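> build me a structure from this.
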Amino acid sequence: MIPKLQPCLWFDKNAEEAARFYADTFPDTRIDKVMRAPGDYPAGKQGDVLTVEMTILGSPFLLLNGGPEFKFDEAVSFQVATDDQAETDRYWQAITTNGGTESVCGWCKDRFGLSWQITPKRLIELMAAGGETSRRAFESMMTMRKIDIATLDKAVEGVAS
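Sure, this is the predicted structure:
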């Protein structure tokens, strides 16, 4: 089945490597189909991997080996809502090691340059609470790289939810 809507991520000859990384990192993630170029094209030769159709966290994606012309930037990122600190730590570690980089407020980049927001559901709940709770949670989050749930809870301690 061809999805009605799916993000297409542009890579420079390493779409299959990225697909394997995402499949190894996230649950409910799999490589569905690898398509090879039927002829030469500006970024590759006949037989090279052209696209990888995959499912990442249950959503369809197309990874394209388009060449070096375009790079990822923070204008597009993928937010992963985590259930607890262990899951947050696991994804953060997988993404930021081996060439990835940390940023701030739960943002990081993988070694392919793709931006991710590793966001505990607890942060989302605290921000949705409004008032003093969300203000304190927000101020605490603004000081973090990886989000620490215990630190968030301590920041809002004593505030009625």
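> for the rest of this, base every contact and every neighbour count on C-alpha atoms.
Fine.
> in the chain, what residue spans correspond to strands?
Using DSSP state E, the strands of the chain run over 8-11, 30-36, 49-56, 59-65, 77-82, 101-102, 107-109, 115-120.
> what residues does the most centrally placed residue in the chain make contact with?
Most central residue of the chain, judged by C-alpha distance to the mean C-alpha position with C-alpha atoms, centre = their mean, is Trp116 at 3.3 Å. Contacts for Trp116 (C-alpha atoms under 8 Å, 6 or more residues apart in numbering) come out as 77-80, 107-110.
> go with 6 Å
77-79, 107-109 (C-alpha atoms under 6 Å, 6 or more residues apart in numbering).
> return the member of those residues nearest to Asn14.
Lys109 (15.7 Å; C-alpha to C-alpha).
> chain center to stretch 55-71: distance?
The chain centre lies 12 Å from the centre of stretch 55-71; the measure is C-alpha atoms, centre = their mean, to the nearest Å.
> would you do the same for the sequence below? I want to compare the two.
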Amino acid sequence: MSLSSPLITPCLWFDNEGEEAAKFYTSIFPNSEILSVSHYSEAGHETHGQLAGKVLTVNFKISNTPFVALNGGPQFKFTEAVSFQVDCKDQAEVDYYWGKLLEGGGTESECGWLKDKFGLSWQVVPVQLKEWLSGEDKEGAKRAMEAMMKMVKMDIARLKDAFKA
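The predicted structure is shown next:
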């Protein structure tokens, strides 16, 4: 490991969609790129059962954060137990990331959560909400939390109104 390599890199397990997912994510976020692609070989075929030449892993960056997509087969699926939080500076960013991550068959949830078309969970969150919820104004934080709990996609103006009320 080089001195500039991160200590931890999230590895996302896909059935066969790892390269498609990496292309999807790198098309959405700035400072993102596919770094390398490896393929299955004949070695280990009796264990992994994959055809030689099929994509095994894709190393990529999303906003300068390293990730690996692994095409490991259908054994494991994503759950909401792990999600990625996207910190948005304004409503335009909330709207952009919300729309982009839902493209192609994603599903909305609640409180700023969604699942993309691969089943990976994301939280699209305005940074202001984090400030309001952790600040000194406990009553304002309570009102902002109550407003958030009624939302699907975050609406910063409504959250601010609730906080300031």
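> please state their TM-score.
Here the superposed chains carry a TM-score of 0.93, computed using TM-score structural alignment, normalised by the length of structure 1; 158 aligned residues with a C-alpha RMSD of 1.3 Å.
> hang on, the earlier thing: look up how far Val156 of structure 1 lies from the residue nearest to the centre of structure 1.
25 Å (C-alpha to C-alpha, to the nearest Å).
> what does Ala69 of structure 2 align to in structure 1?
In structure 1, Ala69 of structure 2 lines up with Leu63, judged by TM-score structural alignment.
> do Glu19 of structure 2 as well
Glu19 of structure 2 maps onto Glu16 in structure 1, by TM-score structural alignment.
> circling back: what do we get in structure 2 for the residue nearest to the centre of structure 1?
Aligned partner of Trp116 of structure 1 by TM-score structural alignment: Trp122.
> what do you get for Asp73 of structure 1?
Match for Asp73 of structure 1 (TM-score structural alignment): Thr79.
> tally of neighbours for that match?
By the criterion of other C-alpha atoms under 10 Å, Thr79 of structure 2 has 11 neighbours.
> ok, now Gly47 of structure 1?
Gly47 of structure 1 has 12 nearby residues by other C-alpha under 10 Å.
> and it, how far is that from Pro38 of structure 1?
From Gly47 of structure 1 across to Pro38 of structure 1, the span is 6 Å (C-alpha to C-alpha).
> kindly report the same for Tyr91 of structure 1.
Distance, Tyr91 of structure 1 to Pro38 of structure 1, using C-alpha to C-alpha: 36 Å.
> those two - which one has more neighbours?
Tyr91 (17 against 12).
> distance-wise, check the aligned partner of that one in structure 2 relative to Ala144 of structure 2.
Matched to structure 2 by TM-score structural alignment, Tyr91 of structure 1 sits across from Tyr97. For Tyr97 of structure 2, the distance to Ala144 of structure 2 equals 21 Å [C-alpha to C-alpha].
> with Lys54 of structure 2 instead?
Lys54 of structure 2 is 48 Å from Ala144 of structure 2, where distance means C-alpha to C-alpha.
> the two: which is more packed in?
Neighbours per residue (other C-alpha under 10 Å) separate Lys54 of structure 2 from Ala144, with Ala144 holding more: 23 against 13.
> that one against Ala162, yeah?
Yes. The criterion here is C-alpha atoms under 6 Å, and Ala144 of structure 2 meets it with Ala162 at 5.2 Å.
> who touches the aligned residue in structure 2 for Met35 of structure 1 in this structure?
Alignment note: Met35 of structure 1 maps to Ser38 in structure 2; criterion TM-score structural alignment. Ser38 of structure 2 makes contacts with 55-57, as judged by C-alpha under 6 Å, 6+ apart.
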